[in-house]
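Novice: sequence first, then the predicted structure, then my questions.
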Amino acid sequence: MIQTGTQPGHLIDIDQLSKREMEELFQQADAWKNGHGMGTNVYAGRFVANLFFEPSTRTRLSFEVAERKLGLEILQLDEMTSSVAKGESFYDTLRTLASLGVHVAVVRHSGGGLLEKMARHSLGLALINAGEGSGGHPTQALLDCYTLRHHFGQLSGLRVAIVGDILHSRVARSNVLALNAFGARPVLSGPASMRDPELESIAPYLPFEEAIGEADAVMMLRVQLERHQETLFSSAAAYRKHYGLTLERLERMRSHAVILHPGPFNRGVEIDGELVEHPRSKIFEQKANGVWIRMAALQRALEGGL
């Protein structure tokens, strides 16, 4: 395998991007959102492969909508229908895609560090991380920051509370890195069994009520039961009682504070159903913004960096 160093168009994790590069992605997302070039199929005849080796709805469909808006030809692969199931290495799968003329591979899988390893090889295509284990989810962090910046006008100085299953959350990790880069003040909260000491070295932990009481934005995270090897709380009702965002708790938040959630959300567990579509919720705005951000990320991959 030929070693070459990271290709400029790869997006493996958020910390590979400077603040300026993230701002450029926001500007390009704004351009797509405002209709510049829309409907022109600017990348017609070029190919993208979506390799989703974990279940996904929002991220997979968001990428697919973004790809179709750009005019890309889309190839869909999953682990059971690709040659990975026959023992083919991930590297050989990527090299095969490149040899067929694929320009970008959008990848979600459960392992950690594999994409970074692949990016050090001469693949012939660009990689975009669509969620890798509990390690990173860069386009989610970008769309979250983009949503907050549109609402507040800037990110610097914002207190953002990220609450829930921090230990298993790639969203939390990528958001902390992105928010810190913009001068925001992320804080973490959640059950003791779901804390992440490593992440707390760059974002402080606060008790739940204190965290949401001081926040400008509260991001609730799903409890990722599929990543747990043990039972961490007795019931959904018990989790809601101690760590769920309820209407009563919303009323104790700052009057201007907004609600975020990367999804999928468990109504009545980490967030009450009536808050998902509350006027102070940005949850569905996050989903809409994901298309524009992912269009910008795909453009960056195709052009080798904006």
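Specialist: That came through, no problem.
Novice: going by C-alpha atoms from here, please, whenever you check contacts or count neighbours.
Specialist: Fine.
Novice: which helix runs longest in the protein?
Specialist: What stands out as the longest helix in the chain, according to DSSP state H, is helix 283-303.
Novice: return the set of buried residues in that helix.
Specialist: The neighbour-count check on helix 283-303 (16 or more other CA atoms under 10 Å) flags 283, 286-287, 289-302 as buried.
Novice: can you give me how far that helix is from the chain middle?
Specialist: 10 Å (CA atoms, centre = their mean, to the nearest Å).
Novice: which residues does that helix contact?
Specialist: Contacts with helix 283-303, where a contact means CA atoms under 8 Å, 6 or more residues apart in numbering, come from 8-11, 25-26, 28-30, 32-33, 58, 62-63, 65-67, 69-70, 103-104, 126-128, 139-140, 142-144, 146-147, 259-262, 276-277, 305-306.
Novice: return the residues in contact with Tyr91.
Specialist: 118, 123.
Novice: do the same with Glu274
Specialist: When contacts are counted by CA under 8 Å, 6+ apart, Glu274 touches Leu247.
Novice: can you give me the distance of it to Leu250?
Specialist: 11 Å (CA to CA, to the nearest Å).
Novice: comparison target, given below:
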Amino acid sequence: MTMTTTGTRSLLGLKQLDADEILSILDRAAYWEQHVEKVHDKLKGKFAANMFFENSTRTRFSFEVAEKRLGAEVINFSAAASSVQKGESIYDTVRTLESMGIDVGIIRLKPIGVLAELAERIKVPLINAGDGNNEHPTQALLDLYTMRKQFGDIRGLNVAIVGDILHSRVARSNLYALRKLGAKVSFCAPTNMVAPELDAPYISIDEALKADVIMMLRVQLERHEKGMITSAEQYREQYGLTVERARQIASHSIIMHPAPVNRNVEIDDELVEHPQSRIFPQMENGVPVRMAVIERAFG
């Protein structure tokens, strides 16, 4: 379990959670998805702070919708409009919001290791909304939830994750969780985007297309300037899910992507809303999953 000063209520990553805990979150997400009422009073009178020290659109909006559906009061914090620009430390910022009476903090930041240190010093539970190249636990949870809705069970699934594994917190969280739930995970990546510390086999793009779940990772196009990829066109040609490649996918298989999607780079435009694509359902599933995670933070 994730051990912090607030017990097991923080969610720092999935590497430390056991299978039963992961499944309990997915079960609770299913409970919230079945509720037709949009707003509940479960967390009435509670304050949730979204503390994003790194840019985000989908994740922050998803958390905000989840918080408001649970009836919480929401405080949105952006580093771009804060004293962090003036040199205030991340700890001081979080500590300031804690002193003002927040009950839970959702936090995204770039430096690896800072979140674990914060959790030791901050008394309110913290939820990881993405920390550097380490983990993105709620993204992986909504991915698992999407797979379970599609296949009924995750055990025995063959999942291929394609793209920049080296820099992907999504790949890491999914690997940790999928293995615990009995899935087989393979990676497919350019040689300079391999993460050697992660214990998973690397396969070709043609092999990846045989999987039950083909998960395409977002290409960070800014890596052009660093020479990691020569061009978006070449990446698409070698590792992209093109219309031609999609013809090899089995009829039962699904296409996933954590978004935002670079259309016609990691996945062709026509495939984003293909009948076998679950990209937008993934986003939809993010709300009940994050409701479950936030509720868990309150014990």
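Specialist: Structure's in. What do you need? These numbers were taken from a predicted model, which means no experiment stands behind them.
Novice: need the TM-score from the superposition.
Specialist: The TM-score (TM-score structural alignment, normalised by the length of the second structure) is 0.95; 296 aligned residues with a CA RMSD of 1.6 Å.
Novice: the contacts of helix 283-303 of the first structure in helices, which ones?
Specialist: Those of these mapping onto helices are 25-26, 28-30, 32-33, 58, 62-63, 65-67, 69, 139-140, 142-144, 146-147, 276, per DSSP H.
Novice: of those residues, buried ones?
Specialist: If we count by 16+ other CA under 10 Å, those have these buried: 25-26, 28-30, 32-33, 62-63, 65-67, 69, 139-140, 142-144, 146-147, 276.
Novice: ok, for Arg179 of the second structure, nearest residue in space, not its chain neighbours?
Specialist: Leaving out its chain neighbours, the residue that sits closest to Arg179 of the second structure by CA to CA, 6 or more residues apart in numbering is Val185, at 7.1 Å.
Novice: checking my notes, that neighbour in a strand, right?
Specialist: Yes. Checked against DSSP: H, G, I helix; E, B strand; the rest coil, Val185 of the second structure lies within a strand.
Novice: burial of it, as a residue count?
Specialist: Val185 of the second structure is flanked by 22 other residues according to other CA atoms under 10 Å.
Novice: ok, Phe182 of the first structure touching Arg149?
Specialist: No. In this structure, Phe182 of the first structure is not within contact of Arg149 by CA atoms under 8 Å, at 10.2 Å.
Novice: between these two, which contacts overlap?
Specialist: By CA under 8 Å, 6+ apart, Phe182 of the first structure and Arg149 have these common neighbours: Leu155.
Novice: between these two, who's got more neighbours?
Specialist: For Phe182 of the first structure versus Arg149, the count of surrounding residues by other CA under 10 Å is larger for Phe182: 19 against 15.
Novice: tell me who's in contact with the closest residue to that one other than its chain neighbours.
Specialist: Closest residue in space to Phe182 of the first structure, ignoring its immediate chain neighbours: Ser156 at 5.6 Å, by CA to CA, 6+ apart. Applying CA under 8 Å, 6+ apart to Ser156 of the first structure gives the contacts 182-185.
Novice: for those residues, which ones persist in the second structure?
Specialist: For those, the subset whose aligned partners also touch in the second structure (both residues aligned by TM-score structural alignment, their matches' CA atoms under 8 Å) is 182-184.
Novice: which of those sits closest to Gly112 of the first structure?
Specialist: Gly112 of the first structure lies nearest to Phe182 out of these, by CA to CA, at 25.6 Å.
Novice: that's a helix at Tyr91 of the second structure, yeah?
Specialist: Yes. When three-state DSSP is applied, Tyr91 of the second structure is found to be in a helix.
Novice: the equivalent of Gly273 of the first structure over in the second structure and Arg245 of the second structure, how far apart?
Specialist: Structural alignment (TM-score structural alignment) places Gly273 of the first structure against Asp269 in the second structure. Taking CA to CA as the measure, Asp269 of the second structure falls 13 Å from Arg245 of the second structure.
Novice: who's more crowded, these two?
Specialist: The neighbour count for Asp269 of the second structure versus Arg245, taken as other CA under 10 Å, is higher for Asp269 (16 against 13).
Novice: check contacts around Ala183 of the second structure.
Specialist: Ala183 of the second structure touches 154-159, counting by CA under 8 Å, 6+ apart.
Novice: just give me which of those residues are shared by the first structure.
Specialist: Contacts conserved in the first structure for the contacts of Ala183 of the second structure, counting by both residues aligned by TM-score structural alignment, their matches' CA under 8 Å: 154-159.
Novice: so which of these is the most crowded?
Specialist: Of all those, Val159 has the most neighbours under the rule other CA under 10 Å, reaching 26 neighbours.
Novice: which elements pack onto the helix or strand where that residue lies?
Specialist: For Val159 of the second structure, the element it lies in under DSSP states H and E is strand 158-162. Counting by 3 or more CA pairs under 8 Å, 6 or more residues apart in numbering; DSSP states H and E, the packing neighbours recorded for strand 158-162 of the second structure are strand 184-188, helix 205-208, strand 213-216.
Novice: how big is the angle separating it from strand 184-188?
Specialist: 20 degrees (axes from the mean of the first three to the mean of the last three CA atoms, to 10 degrees).
Novice: now the helix or strand that comes right after strand 158-162 of the second structure on the first structure. Mean distance?
Specialist: Proceeding N to C from strand 158-162 of the second structure, the next assigned helix or strand is helix 169-180, under DSSP H and E. For helix 169-180 of the second structure, the mean deviation from the first structure after alignment is 0.4 Å (mean CA distance after the TM-score superposition for the first structure).
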